[in-house]
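> coordinates only, sequence not included:
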């Protein structure tokens, strides 16, 4: 078994190597000692996909829930190729007539995907690190699924700041994202569409933040997971040592 002293010695030994390759080697050596199953949670745009792909580049097996949900829905809707199916646009915005029905279909597909991932986790022999890139709506899954996910993985919430709200809303209005509003989109008389979104979106985020933090084993503040010098090694160190 490798201990921290061994890792430090290896770091010194490999100083002549390219810095990028050194980080890859040290990260793999260090975290193969203790296999890590991670679930990243948070709002769309918080950085879940960014970090899950970073971890994948270091040898983690990645489950991208949005990608898997897209495949599930595409198959059920009769698409021959799932990459021709724009799942986010299909779910649409909360003021569209089809949204409620399609949002429920999305949640049903998400439940199927998570059950498949959980079944997969039970079968692995603890020989590989795994990261689950969850959807923003994971908090709306049945308690049984969330409890099992909590038992099998370390759930990490990527926190955001109130200053992110406007940026995230602008992106959402310009690029449809499958967001489950959970009855938080409530237009009022004489209110424009943009005013409704501007009022309701922060309310949705605040309601979700409470659920994310309650579900997570650990929250990572934005100044850490967005730091200019943030690396996979630092990210994993924070998770495994906190």
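Structure received. Predicted model only: the values in this text are computed from it and were never measured. Residues are numbered from 1 along each chain as shown.

> hey, let's count contacts and neighbours off CA atoms from now on
Fine.

> what about the strands in the chain?
Along the chain, the stretches classed as strands by DSSP state E are 37-41, 61-64, 130-133, 154-158, 218-220.

> could I get those in JSON lines, plus columns for mean neighbour count?
Formatted as JSON lines, the strands of the chain follow (neighbours: other C-alpha atoms under 10 Å):
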{"stretch": "strand 37-41", "mean neighbour count": "24"}
{"stretch": "strand 61-64", "mean neighbour count": "19"}
{"stretch": "strand 130-133", "mean neighbour count": "23"}
{"stretch": "strand 154-158", "mean neighbour count": "23"}
{"stretch": "strand 218-220", "mean neighbour count": "18"}
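
> buried residues in the longest helix anywhere in the chain, which are they?
Looking across the chain with DSSP state H, the single longest helix is helix 99-123. By neighbour count with 16 or more other C-alpha atoms under 10 Å, helix 99-123 contains the buried residues 99-100, 102-103, 106-107, 109-111, 113-114, 117-118, 121.

> closest to residue 12 among those residues?
Nearest to residue 12 among those is residue 121, at 35.6 Å by C-alpha to C-alpha.

> run a quick check on that closest one versus residue 152, I expect a contact.
Yes: the pair residue 121 / residue 152 is scored as a contact, 7.4 Å apart, by C-alpha atoms under 8 Å.

> residues contacting the spatially most distant residue from the centre of the chain?
Distance from the C-alpha centroid of the chain, by C-alpha atoms, centre = their mean, peaks at residue 190 (36.6 Å). By C-alpha atoms under 8 Å, 6 or more residues apart in numbering, the contact set of residue 190 is empty.

> and here is the other one:
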């Protein structure tokens, strides 16, 4: 089901990809590029937001982003919202997988833009995702960690810490967040790599002129 050719961006054969990596790694950017090339795109973040619905409304009726809603791991409401988010994510992936497993959609080029927390959705879901798609890890090296951390603090995204945040008695919340983010990134990168069939490096995919065609060609050549 996952065999494909890469002659041009609008490839005729069935190509099914899941992009995996940290928030800020470029999953949404590349999934949109693939969508522009004719792929059907599933954006898990957007689908989770739909399921959360009224949860994302402020008292005045305006919408807040999911990062604002979830907050930081030291906020009083964080654990409850982390659990709600993960429950919605599992439901979203189950629905996407049911779609992928349906014979009537076998001829479609599809890209699944997963969240950074997809690795916490359970072994059964992840194995189904590996069966139905080629998982592509958009890796993040340690040297860009500080840049990603600054982006997270400045504009929070829904980040599941899963007990990897702990504040020492001598630390402020900000100090603990900085230290624990490094540990979180290291842990996650190992898990992404374990589930992925292909890795596209950070500096490679950011090279000037790197195209969808080149990405698809690399995916084909690196699949294991």
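The structure has been received and is ready for your questions. No experiment lies behind these values; they were computed from the predicted model shown.

> export the buried residues of helix 99-123 of structure 1 to CSV and tack on distance to residue 57 of structure 1?
Conversion of the buried residues of helix 99-123 of structure 1 to CSV gives the following (distance: C-alpha to C-alpha, whole Å):
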residue, distance to residue 57 of structure 1
99, 35
100, 37
102, 33
103, 32
106, 28
107, 29
109, 27
110, 25
111, 27
113, 23
114, 22
117, 20
118, 22
121, 20
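
> quick one: which of those residues is nearest residue 9 of structure 1?
Nearest to residue 9 of structure 1 out of the buried residues of helix 99-123 of structure 1 is residue 121 (C-alpha to C-alpha; 33.5 Å).

> please enumerate the helices of structure 2.
Using DSSP H, helices in structure 2 cover 27-36, 44-52, 66-70, 78-100, 123-132, 145-154, 173-195, 202-205, 212-222.

> with distance to residue 144 of structure 1 added, can I get the strands of structure 1 in TSV?
Listed next are the strands of structure 1 as TSV, based on distance: least, C-alpha to C-alpha, whole Å:
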stretch	distance to residue 144 of structure 1
strand 37-41	16
strand 61-64	20
strand 130-133	17
strand 154-158	15
strand 218-220	20
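
> which residue is nearest the centroid of structure 2?
residue 115 (2.7 Å).

> that residue corresponds to which position in structure 1?
For residue 115 of structure 2, the aligned position in structure 1 is residue 135, judged by TM-score structural alignment.

> now check structure 1 for the residue matching residue 212 of structure 2.
With TM-score structural alignment as the criterion, residue 212 of structure 2 matches residue 232.

> corresponding residue for residue 194 of structure 1 in structure 2?
Checking with TM-score structural alignment, residue 194 of structure 1 has residue 174 as its match.

> what number of residues lie near that match?
12 (other C-alpha atoms under 10 Å).

> quick one: it from residue 65 of structure 2, how far?
As judged by C-alpha to C-alpha, to the nearest Å, residue 174 of structure 2 and residue 65 of structure 2 stand 21 Å apart.

> so residue 66 of structure 1 touches residue 135, yeah?
Yes: the pair residue 66 of structure 1 / residue 135 is scored as a contact, 6.3 Å apart, by C-alpha under 8 Å.

> tell me the contacts of the residue nearest to the centre of structure 2?
Neighbours of residue 115 of structure 2 in contact, by C-alpha under 8 Å, 6+ apart: 20-23, 44-45.

> that older thread, what's the separation between the residue farthest from the centre of structure 1 and residue 11 of structure 1?
For residue 190 of structure 1 relative to residue 11 of structure 1 (C-alpha to C-alpha), the value is 64 Å.

> looking at the buried residues of helix 99-123 of structure 1, which is nearest residue 128 of structure 1?
Closest approach between those and residue 128 of structure 1, by C-alpha to C-alpha: residue 121, at 10.5 Å.

> that closest one matches what in structure 2?
Structural alignment (TM-score structural alignment) places residue 121 of structure 1 against residue 100 in structure 2.

> any figure for the gap between the closest residue in space to its match that isn't next to it in sequence and residue 111 of structure 2?
Closest residue to residue 100 of structure 2 apart from its sequence neighbours, by C-alpha to C-alpha, 6 or more residues apart in numbering: residue 132 at 6.6 Å. Counting by C-alpha to C-alpha, the gap from residue 132 of structure 2 to residue 111 of structure 2 is 11 Å.
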